[in-house]
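# Attaching a predicted model along with its sequence, questions to come.
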Amino acid sequence: MFRPSSLARAVPRARAFASTAAAQSAIRRVAVIGGGQMGSGIAQVAAAHKHDVTLVDVSQEALERGKGYMAKSLGRVAKKKFPEDAQAQSRFVEEVLGRVSLSTDLKAAAGSAGLVIEAAVENIKLKQELFAGLAAAAPEDAILASNTSSLPIARIAAPLSAERKRRMIGLHFFNPVPQMKLVEVVRTDEAEQQVVDDAVAFVKGIGKVPAVCKDTPGFIVNRLLLPYTMEAVRLLERDVASPRDIDTAMKLGAGYPMGPFELCDYVGLDTIKFIVDGWHKEGQGLAGDKLFAPSAKLDELVKKGHLGVKTGRGFYEY
């Protein structure tokens, strides 16, 4: 059990590490595939740190929606940076957005990028098809990266050549990207060390803090977080305590900023179920593990469409 005093001592060290994260990256042009909140967030942060970014999606409508996400987020950032200067706020937003191009042409966007980051839906077949196209279009020295939170990087890269696999990694950003500091840098057994080093430098250069890990189910955060989350659900199923009391206990007793049920509702119950069911069915070293066994309560809520904040109801009502 962590003591508050030990946590307090750890915080300055963590901040000090973050503050020295301004590493030099050779990467200048970035292509981000997927204009949703994750993809647009990644594009925003990269552009805010002087990278030229191309945001790619299947339709102009999706791209404009992604640009809208960025403009709204940048507006909030600008108000904090220049609280008394409306003109400076506008210049800041325009400057960052000016580094972001919108495109529906996947091959053209990948063709000039030093780093391609995929932020599409969690569908293994779709991701494999995407990376097969990216591998054919991107420069030989480009780094290919997936933002997947739960799918094995090596499995996504399975259709690629041996040379492309050496330049394929995971870059798992956290939502909301502009606020969350952590990026998990996921290395496969095939990935070159220089590729991992270059990815770490890129992450530091955009003001984030990298955590390097092996290509294992859930990487670091989700591998630890989901068993905790599922055990909270089972406490509820056994009528040990209410969601509110469990959340209160973990926030005040363990110092967590959010309780497990608040977190589930924020992430999306359908997302939690998708990951857990996948691991229980075929996760490497996890298949059949009781930690990830199906939950009747979770299944019931998802079936009813109570997915959390995004639907207005999950474990709580919003």
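Arrived safely. Numbers count the residues shown, from 1 in each chain.
# okay, CA-based contacts and neighbour counts for the rest of this
Will do.
# mind checking how far stretch 290-305 is from the chain centre?
Between the centre of stretch 290-305 and the centre of its chain there are 23 Å (CA atoms, centre = their mean, to the nearest Å).
# typo on my end, stretch 69-83
So, by CA atoms, centre = their mean, the centroid of stretch 69-83 is 21 Å from its chain's centroid.
# do the same with stretch 87-103
The answer for stretch 87-103 is 23 Å, by CA atoms, centre = their mean.
# Ok, stretch 271-283 next?
Distance, stretch centre to chain centre, for stretch 271-283: 17 Å (CA atoms, centre = their mean).
# now do stretch 111-125
Distance of stretch 111-125 from the chain centroid (CA atoms, centre = their mean) equals 13 Å.
# list the buried ones in it?
111-120, 122, 124 (16 or more other CA atoms under 10 Å).
# So which of these sit within helices?
111, 124 (DSSP state H).
# Going by distance to P294, which of the buried residues of stretch 111-125 wins?
Nearest to P294, judged by CA to CA, of those is E122 at 19.2 Å.
# right, and the closest one touches T148 too?
Yes: using CA atoms under 8 Å, E122 makes contact with T148 at a distance of 6.7 Å.
# ok, the buried residues of stretch 111-125 vs A43, which is closest?
Closest approach to A43 among those (CA to CA): I117, at 9.4 Å.
# separation between the closest one and N123?
15 Å (CA to CA, to the nearest Å).
# With E262 instead?
For E262 relative to N123 (CA to CA), the value is 26 Å.
# do S295 as well
According to CA to CA, S295 stands 22 Å off from N123.
# next one: L224
According to CA to CA, L224 and N123 sit 22 Å apart.
# F82 too?
41 Å.
# Tell me which other helices or strands the helix or strand harbouring L225 touches.
If you go by DSSP states H and E, L225 is part of helix 221-237. In this structure, helix 221-237 packs against helix 260-267, helix 296-303, with contacts taken as 3 or more CA pairs under 8 Å, 6 or more residues apart in numbering; DSSP states H and E.
# On the three-state scheme, the nearest residue to Q89 once chain neighbours are set aside is what?
Closest residue to Q89 apart from its sequence neighbours, by CA to CA, 6 or more residues apart in numbering: A78 at 4.8 Å. Local secondary structure at A78 is given as helix here, using DSSP: H, G, I helix; E, B strand; the rest coil.
# Second structure follows, compare the two:
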Amino acid sequence: MATPPSDIALSPPRTVAVVGLGTMGTGIAEVLAVAGRDVVGIDIGEARTARALAVLESSTARAVERGRLTDAERAEALARVRTATDLRAAADADLVIEVAPESYEVKQEIFRELDRIVRPGTILATGTNALSVTRLAAESAHPERVLGLHFFNPAPAMRLVEVVSSVLTSPDAVEVVTGLALDLGKEPVAVGDRPGFVADGLLFGYLNQAAAMYESRYATREDIDAAMRLGCGLPMGPLALLDLIGVDTARTVLEAMYAATRDRLHAPAPVLGQLSEAGLTGRKAGRGFYTYEAPGGATVVPDALTPLGGGPSVAGRPVRVVGVAGSGTMASGIAEVFAVAGYEVVLAARSLERARAARDRVAASLARSVGRGRLSAEAAAGTLERIRPTDAYDDFVDADLAVEAVAEDLEVKRQVFAALDKVCRPGAVLATTTSSLPVVACARATSRPRDVIGMHFFNPAPAMRLVEVVRTVLTSDEAHATVREVCATVRKHAVDCGDRAGFIVNALLFPYLNNAVKMVGEHYATPDDIDAAMRLGGGYPMGPFELLDVVGLDVSLAIERALHREFRDPGLAPAPLLEHLVAAGCLGRKTGRGFREHARR
């Protein structure tokens, strides 16, 4: 479809009007003013505009304190901002950015008014992250000049800007706002018009699943948030992030996504509606998933759902000797964790050579810690002396805790547990490090299922603080308490969860990764753009395709299949592109090719 001729000038916009001076609109105004643009901030009522100016005064003052602006630059930026309560103040703007509430009626009325006020060549941008840009543009007298310009909160800090084109948008308009975004020091990503675009399209599905997980009482809000922060390196847990975004805003975005996709993963979890209807919309209301010291504040205060201190009511069993079964990276890492904490460790592998190689890997890791000043040479030597390699599970006879860390194959694990059951003394706790297989199936391979539990470490075990403690329906309170106490001793943060596919982290992480693959498979965005969007807009330490190539596409596919098998949700079915790449042997870094090419190791 050809776009009509455009009156849009390709020169960079000098005067920009921002309609809507809430948190996002005020942040955008600050970014523009600091970058040398003249800004007209427009909102209904002088109280709103006065509040926005006060926020700008405070925010720029903090920027001076932190050395990001000089006093002179701050004064110049503030002088470039004027406010108004009438849309007619946008008459001379080269670009208008609308950041009004997420309502078609509200936004369409603004665009109709702007059509009568601004010049034909003025670009009209909507800051929506949920509504259809095409639908908004279609109501405009000049749909070719309407596009989406989606900043992320807080706008001064977040580098990503999504530039959203509809089928009606002029390429000239896209070129102008892309240039502006670059001039503002942002990273623009060009996307098409669909609810959530790239970053929120992936982020809100993940947030919705976290809300549903909490609602099902599978895990506490604190454990869900801690698991995703410590297990994935995210700056904030999903439920805390929902409170920051606004529970009502998240519900609106998800409703729009579900209307477009009919994917159950986008159907808002009922708890989002319940909280919204009750006015418990997050930080701005002083209460959402958490309770805050004051509306608009960030300080969480205890409430009726806050876990009580004091630890488990049942005492754990004493642990002095730990057996670790396995010889891979995870097994050697776990052995190091226990030995550093002072436990005697028996490291068993299929051969003495493999066991010694695993111990050598620990020695190399300890040497790196010594080199970085994290450990003394004497402490490293003592740690290594506490690890005894062996090729026989019989040497687990004195183990108080046996940790299985062999291949992610249920039959192999069941054989290991059957062997451990025969040699470990009565009362010893048997733990599996599985990330996707049913713990209870391992337990049923023994005569002591009450003593079997999941203890899911994350890789690399010495560095990652999280351990998912997985109880089956048969696990005893004593076994659970023992593992919780051991986690505290080895300085890991334990989170409790039940025995179902993915536990907390993988159950939330891998559907997000799968949805990213679907975006590429549908030719909506490239792996590079999606990775940039999630790093810059979501604060993720790695983009989804970087992470998939590191984890291994075959491992990822196995976890996706396990999740789909467990929950039978069509939205969890592995993306066809992922299936095809695995079938072709493109497994990520380990094979030299996954979603990207890699140097073979």
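Arrived safely. Note that the coordinates shown come from a computational prediction; the quantities given were computed from them, not determined experimentally.
# What would you report as the TM-score here?
Here the superposed chains carry a TM-score of 0.87, computed using TM-score structural alignment, normalised by the length of structure 1; 297 aligned residues with a CA RMSD of 2.5 Å.
# related to what we said a few turns ago, pipe the helices and strands packed on helix 221-237 of structure 1 into a markdown table and attach mean neighbour count per row.
Shown next, in a markdown table, are these (neighbours: other CA atoms under 10 Å):
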| stretch | mean neighbour count |
| --- | --- |
| helix 260-267 | 21 |
| helix 296-303 | 15 |
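# closest to K72 of structure 1 out of the ones you listed?
By CA to CA (comparing all of these), the closest turns out to be helix 260-267, at 19.7 Å.
# Provide the aligned range in structure 2 for that closest one.
Under the alignment (TM-score structural alignment), helix 260-267 of structure 1 falls on residues 544-551 in structure 2.
# So which residues of the stretch 351-500 of structure 2 form strands?
Taking DSSP state E, counting those that start in this stretch as the test, the strands found in the stretch 351-500 of structure 2 are 387-390, 401-404, 429-432, 452-457, 466-471, 493-498.
# what range in structure 1 matches the last one?
The counterpart of strand 493-498 of structure 2 in structure 1, counting by TM-score structural alignment, spans residues 209-214.
# That stretch vs structure 2, average offset?
Once the two models are superposed, stretch 209-214 of structure 1 sits on average 0.5 Å from its counterpart in structure 2 (mean CA distance after the TM-score superposition for structure 1).
# What residues of that stretch count as buried?
Neighbour-count burial for stretch 209-214 of structure 1 [16+ other CA under 10 Å]: 209-212, 214.
# how far does it sit from the chain's center?
13 Å.
# Surely the residue nearest to Q89 of structure 1 and F92 touch.
Yes: between A78 of structure 1 and F92 there is a contact under CA under 8 Å: 6.5 Å.
# could you redo the strands of the stretch 351-500 of structure 2 as CSV and give each row distance to G27 of structure 2?
Listed next are the strands of the stretch 351-500 of structure 2 as CSV, based on distance: least, CA to CA, whole Å:
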stretch, distance to G27 of structure 2
strand 387-390, 55
strand 401-404, 50
strand 429-432, 48
strand 452-457, 40
strand 466-471, 35
strand 493-498, 36
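# closest one to Q209 of structure 2 among the ones you listed?
Per CA to CA, nearest to Q209 of structure 2 of the strands of the stretch 351-500 of structure 2: strand 493-498, 15.3 Å.
# neighbouring contacts of that closest one?
218-219, 223-224, 226-227, 465-472, 484, 487-488, 503-504 (CA atoms under 8 Å, 6 or more residues apart in numbering).
# returning to what we had before: how close does the match of helix 260-267 of structure 1 sit to structure 1?
Superposing on structure 1 places stretch 544-551 of structure 2 at an average distance of 1.1 Å from its equivalents, by mean CA distance after the TM-score superposition for structure 1.
# centre of the chain versus that stretch, how much separation?
14 Å.
# which residues touch the equivalent of V467 of structure 2 over in structure 1?
Counting by TM-score structural alignment, V467 of structure 2 lines up with V183 in structure 1. For V183 of structure 1, the contact set (CA under 8 Å, 6+ apart) comprises 171-174, 203, 208-211.
# mind redoing it with 7 Å?
Each residue near V183 of structure 1 by CA atoms under 7 Å, 6 or more residues apart in numbering is listed here: 171-174, 208-211.
# V186 of structure 1 now?
When contacts are counted by CA under 7 Å, 6+ apart, V186 of structure 1 touches 169-171, 212-215.
# mapped onto structure 2, which of those residues hold?
Among those, the contacts conserved in structure 2 (both residues aligned by TM-score structural alignment, their matches' CA atoms under 7 Å) are 169-171, 212-215.
# And A325 of structure 2, how close does it get to V397 of structure 2?
Distance from A325 of structure 2 to V397 of structure 2, by CA to CA: 13 Å.
# hmm, I was thinking of T252 of structure 2
For T252 of structure 2, the distance to V397 of structure 2 equals 58 Å [CA to CA].
# Looking at structure 1, name the residue matched to V520 of structure 2.
Under TM-score structural alignment, V520 of structure 2 pairs with L236 in structure 1.
# tell me the helices in the stretch 1-150 of structure 1, going along the chain?
Taking DSSP state H, counting those that start in this stretch to define them, one finds helices in the stretch 1-150 of structure 1 at 4-19, 37-48, 60-81, 86-97, 106-111, 124-137.
# Which positions in the first one come out as buried?
Buried residues in helix 4-19 of structure 1, defined by neighbour count with 16+ other CA under 10 Å: A18.
# ok and that helix relative to strand 182-187, angle-wise?
Counting by axes from the mean of the first three to the mean of the last three CA atoms, to 10 degrees, helix 4-19 of structure 1 lies at 70 degrees to strand 182-187.
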